[in-house]
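Asker: sequence first, predicted coordinates after that:
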Amino acid sequence: MAFDNFLERLIPDEGVRNMVKSFFSPEDESGSGKAGGPARAVEQLKSGGLEEHTKSWVGTGPNKQLTEEELRGAIDQADLKRISQRAGMSEQEVIVALVSFLPEVVDKATPNGSMKDLRNMSSDTSSGRSPGMS
C-alpha cells in the first residue's frame, strides 16, 4: 500500500497530511543519504527515547499518548525546522499536529502489530518523491 494514499484516507486536512507525510518520508535535500521511510521514522523515534510509545503504537493494545515535550526530545531539531518551513507552519504547530497524529498513524499502519506493515509501505512515485527519512 502506498503511504501517501494511506495518509490521505486518515488525515482529511491536506496541509496537516502533507506535514505528517514530510515527517515520515521527507525529501532529503541535504544529500546526507538518510533513508528508510515510515519504518525508519518510527525507529528514529524509538531510539530518541520513545521506545515504550512506539511499541504501544505498533502493538495491538492501547496507544501510549505522547506529550509535546517527549516529542521535542526525540525528534531531530534540524528535521523539525525543515518540516515546519516546508509546511509553512511554526515548529510548535508541527509538534502539536505530530503529537495528535503520530500514535494513530502508526497504529493504523500496523494493524497486525508488526513493523513489517510499515516496512511494506512506500511513498507514491507519482509525486516524484522517493521514500526516505532525513
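Answerer: Yep, that arrived. Residues are numbered from 1 along each chain as shown.
Asker: drop to CA atoms for contacts and neighbour counts, all remaining ones
Answerer: Fine.
Asker: please name every helix or strand in contact with the one helix or strand residue 40 maps to.
Answerer: Secondary structure assigned from DSSP states H and E places residue 40 in helix 37-45. Applying 3 or more CA pairs under 8 Å, 6 or more residues apart in numbering; DSSP states H and E, one finds that helix 37-45 contacts helix 14-24, helix 51-58, helix 115-119.
Asker: relative to helix 51-58, how tilted is it?
Answerer: 150 degrees (axes from the mean of the first three to the mean of the last three CA atoms, to 10 degrees).
Asker: quick one: distance of helix 37-45 to the chain centre.
Answerer: 7 Å (CA atoms, centre = their mean, to the nearest Å).
Asker: adding another structure so you can compare the two:
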Amino acid sequence: MGLLDIVGGLLGGQAGGNSQNALLSAALEFINNQPGGLNGLIEKFKAGGAGDIIGSWVGTGENQPISADTLQNVLGSDAIGALASKFGVDPAQASGILAQVLPHVVNHATPNGEVPADGQVDTSNVLGTLTQLAGLFGGNKPA
C-alpha cells in the first residue's frame, strides 16, 4: 500500500489524489511554519521526549513509528486542532493522519540525514518524491 493510499484510507477512502496531495502539502506547510522550520520541529520533538523518533526520520535508517497520541502530546492540541479544522476532520483523525504522513515527509526532506540549513523544506521536491514513491509502491505504475 502506498503512502497516498494510506492517507486516502485514513480519510475513509473519500479522498482523491488532489485531497491526498493537499494533505501532504499541509504537512510540509506545517513543518515550514514552525518557528525554525524543520529545526524547530526537531527541537519540539526533543522537548516532548520524542527526539529519538524524529531522529530516526532524519537519519538514514528505518523510520520509527509514532502514535497519534504521542504526536498530539508533542505538537499540542492547538496545532492538531488547527490542522483538523483546515481539512474538516476531527482532531483524533488529524493526528492519526499526521502520524502516518509526517515520518515520510521528514524522511524525504532530509536526504542523507541532512537538515536544510535554514530549516525550510523544499515542498515541490518532497511532494514530487513522495508522489513518485507512492505510485511505485501503490502499484499505480506499470512494473
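Answerer: Happy to help now that I have it. Being a predicted model, the structure only gives us computed values, none of them experimental.
Asker: can you list contacts of the helix holding residue 40 of the first structure?
Answerer: 3, 23-26, 51, 54, 74-75, 115, 118-119, 121-123, 131-133 (CA atoms under 8 Å, 6 or more residues apart in numbering).
Asker: give the contact list for residue 73 of the second structure.
Answerer: residue 48.
Asker: next one: it from residue 110 of the second structure, what distance?
Answerer: Applying CA to CA, to the nearest Å, the value for residue 73 of the second structure to residue 110 of the second structure is 24 Å.
Asker: got TSV for the helices and strands packed on helix 37-45 of the first structure, with mean neighbour count and distance to residue 103 of the first structure too?
Answerer: Formatted as TSV, those follow (neighbours: other CA atoms under 10 Å; distance: least, CA to CA, whole Å):
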stretch	mean neighbour count	distance to residue 103 of the first structure
helix 14-24	19	12
helix 51-58	20	6
helix 115-119	18	13
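Asker: any idea which residue sits dead centre in the first structure?
Answerer: residue 24 (3.3 Å; CA atoms, centre = their mean).
Asker: now it: how far from residue 37 of the first structure?
Answerer: Distance from residue 24 of the first structure to residue 37 of the first structure, by CA to CA: 6 Å.
Asker: repeat for residue 92 of the first structure
Answerer: 23 Å.
Asker: between the two, which has more neighbouring residues?
Answerer: Using other CA atoms under 10 Å as the criterion, residue 92 of the first structure and residue 37 rank with residue 37 on top: 27 against 13.
Asker: counterpart of that one over in the second structure?
Answerer: Under the alignment (TM-score structural alignment), residue 37 of the first structure maps onto residue 37 of the second structure.
Asker: I'd like the distance between that match and residue 18 of the second structure.
Answerer: In terms of CA to CA, residue 37 of the second structure sits 25 Å off from residue 18 of the second structure.
Asker: redo the helices and strands packed on helix 37-45 of the first structure as a markdown table? Include distance to residue 68 of the first structure.
Answerer: Formatted as a markdown table, these follow (distance: least, CA to CA, whole Å):
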| stretch | distance to residue 68 of the first structure |
| --- | --- |
| helix 14-24 | 15 |
| helix 51-58 | 13 |
| helix 115-119 | 24 |
